[in-house]
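Student: pasting the structure only:
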């Protein structure tokens, strides 16, 4: 039984959802518009400002896609109303970030600075030299771009230097001991 799939989605004021053939779900809200292809076999009902996702049978495949379908729609609704953001911290001497126009410039101890263009639909802010905030309405796109930034210098376990998510705990190792 999918507990998540059975939960109804209450649609906030100002959000419009249209479901076209083959379950292409389009969500419009105050922050923008998103669309996602949901499994065509899932049954999507909208009544009195409440959206329900039902599965056609008790097959294993339908059970596994049921909760996923509901969560994808819920993420779109939250995205167009509130939006998503990921914060990254830069730890290390000489490591810094700067914003030049629509480019993010990272100095991470390499022989060259790393320049990244802002992806379409995302907003990247640098409130301080050691902090990066990625904002957008698509949860997957925000997470992917934050992970791409983090991959340039993952936190290392000995000194903890690198790029980490805000609040992420980095397990520290003890270094060599001299005799």
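Tutor: Arrived safely. Source: prediction; values computed, not measured.

Student: Please count neighbours and contacts with C-alpha atoms only from this point.
Tutor: Fine.

Student: For the helix ranked longest in the chain, name the packing helices and strands.
Tutor: Counting residues, the longest helix found in the chain (DSSP state H) is helix 60-81. Helix 60-81 is packed against helix 3-6, strand 24-29, strand 32-37, strand 50-54, helix 139-151, with contacts defined by 3 or more CA pairs under 8 Å, 6 or more residues apart in numbering; DSSP states H and E.

Student: Between helix 139-151 and it, find me the angle.
Tutor: 80 degrees (axes from the mean of the first three to the mean of the last three CA atoms, to 10 degrees).

Student: So which residues make contact with helix 60-81?
Tutor: 1-6, 9, 11, 15, 25, 27-36, 38-39, 42, 52-56, 136-139 (CA atoms under 8 Å, 6 or more residues apart in numbering).

Student: Please list only the buried members of these.
Tutor: 5, 9, 11, 15, 25, 27-29, 32-35, 38, 42, 52-55, 136-139 (16 or more other CA atoms under 10 Å).

Student: thinking again about what came up before, okay, buried residues for the longest helix of the chain please.
Tutor: For helix 60-81, by 16+ other CA under 10 Å, it's 62-63, 65-81.

Student: Who are the packing partners of the next helix-or-strand element following it?
Tutor: For helix 60-81, the following helix or strand on the C-terminal side (DSSP states H and E) is strand 84-91. Using 3+ CA pairs under 8 Å, 6+ apart as the contact test, the elements touching strand 84-91 are strand 131-136, helix 139-151, strand 162-165.

Student: For residue 48, see how far away residue 77 is.
Tutor: Residue 77 sits at a distance of 16 Å from residue 48 (criterion: CA to CA, to the nearest Å).

Student: okay, now the one to match up with it:
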């Protein structure tokens, strides 16, 4: 049995959870999120907690049992505190700026790269080299951050590129050369 799926999800103060058919809706101070349930996985609200149960021990349902529990936990966390990812731009002349709903990046290409920020996600720039991506939907926030990082992933040889804050890059030695 899934150890993660068995754990009940505590519902924080100020959060309202509704289970209607195969749809779970979570409302909180920061907004509202929804999650669709798969057939065979059921959710019920008891004593201020969400309990996730599966119908059988089919391997597919075992996998979805823990996933559903964590997604519901992320929904509750998102509507109460939100999620954020911090990206750092490292390199000579690398900088970022926000223009409306677009993020403009100068990261060593001949032209600035523009990234469209979807609704529900906010991007702010601090000191021209630190980009903060915030929102209530964890999947959306992490996907936007991954898309931004994918424009110029960090290079382990030159130590340049866009990396997550706290990401450790181990510098590799270049070619040794002929003797």
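Tutor: Arrived safely, thanks for sending. Predicted model, so just to flag it, every value in this text is computed and none were measured.

Student: Any idea what the TM-score is?
Tutor: After superposition, the two chains reach a TM-score (TM-score structural alignment, normalised by the length of the first structure) of 0.95; 178 aligned residues with a CA RMSD of 1.1 Å.

Student: Mind reading off the mean deviation between the longest helix of the first structure and the second structure?
Tutor: Once the two are superposed, helix 60-81 of the first structure sits an average of 0.9 Å from its aligned residues in the second structure (mean CA distance after the TM-score superposition for the first structure).

Student: what inclination does that helix have with respect to strand 24-29?
Tutor: 20 degrees.

Student: Reduced to three states, what does the counterpart of residue 109 of the second structure in the first structure come out as?
Tutor: Residue 109 of the second structure maps onto residue 110 of the first structure when the alignment is built from TM-score structural alignment. Secondary structure, DSSP: H, G, I helix; E, B strand; the rest coil: residue 110 of the first structure is coil.

Student: just residue 170 of the first structure next, same as before
Tutor: Applying three-state DSSP: residue 170 of the first structure is coil.

Student: Distance check, it against residue 156 of the first structure.
Tutor: 8 Å.

Student: Check residue 178 of the first structure too.
Tutor: Counting by CA to CA - residue 178 of the first structure and residue 156 of the first structure are separated by 21 Å.

Student: Same question for residue 81 of the first structure.
Tutor: Residue 81 of the first structure is 37 Å from residue 156 of the first structure, by CA to CA.

Student: next one: residue 53 of the first structure
Tutor: Using CA to CA, one gets 43 Å for the distance from residue 53 of the first structure to residue 156 of the first structure.

Student: who's in contact with the closest residue to residue 51 of the first structure other than its chain neighbours?
Tutor: Leaving out its chain neighbours, the residue that sits closest to residue 51 of the first structure by CA to CA, 6 or more residues apart in numbering is residue 9, at 5.0 Å. If a contact means CA under 8 Å, 6+ apart, then residue 9 of the first structure has 50, 51, 52, 74 as its contacts.

Student: at 10 Å instead, please
Tutor: Contacts for residue 9 of the first structure (CA atoms under 10 Å, 6 or more residues apart in numbering) come out as 46, 49, 50, 51, 52, 53, 70, 71, 73, 74, 77.

Student: who's in contact with residue 90 of the second structure?
Tutor: 107, 129, 130, 154, 155, 158, 159, 160, 161, 162, 163.

Student: Just to check, the last one is in contact with residue 149?
Tutor: What that stands for is residue 163 of the second structure. Yes. The criterion here is CA atoms under 10 Å, and residue 163 of the second structure meets it with residue 149 at 6.2 Å.

Student: Neighbour count for the two, which is higher?
Tutor: It is residue 163, of residue 163 of the second structure and residue 149, that has more neighbours when counted by other CA atoms under 10 Å, with 25 against 18.

Student: what do we get in the first structure for the more buried one?
Tutor: Under the alignment (TM-score structural alignment), residue 163 of the second structure pairs with residue 164 in the first structure.

Student: Could you report the separation of its match from residue 152 of the first structure?
Tutor: Distance from residue 164 of the first structure to residue 152 of the first structure, counting by CA to CA: 11 Å.

Student: With residue 43 of the first structure instead?
Tutor: Distance from residue 43 of the first structure to residue 152 of the first structure, by CA to CA: 42 Å.

Student: Repeat that for residue 119 of the first structure.
Tutor: With CA to CA as the criterion, residue 119 of the first structure and residue 152 of the first structure are 17 Å apart.

Student: Quick one: the residues in the second structure that stretch 71-78 of the first structure pairs up with.
Tutor: So stretch 71-78 of the first structure is aligned with residues 70-77, judged by TM-score structural alignment.

Student: now that stretch, how far from the centre of its chain.
Tutor: A distance of 12 Å separates the centroid of the chain from that of stretch 70-77 of the second structure, by CA atoms, centre = their mean, to the nearest Å.

Student: try stretch 155-172 of the second structure
Tutor: Relative to the centre of its chain, stretch 155-172 of the second structure is centred 20 Å away, using CA atoms, centre = their mean.
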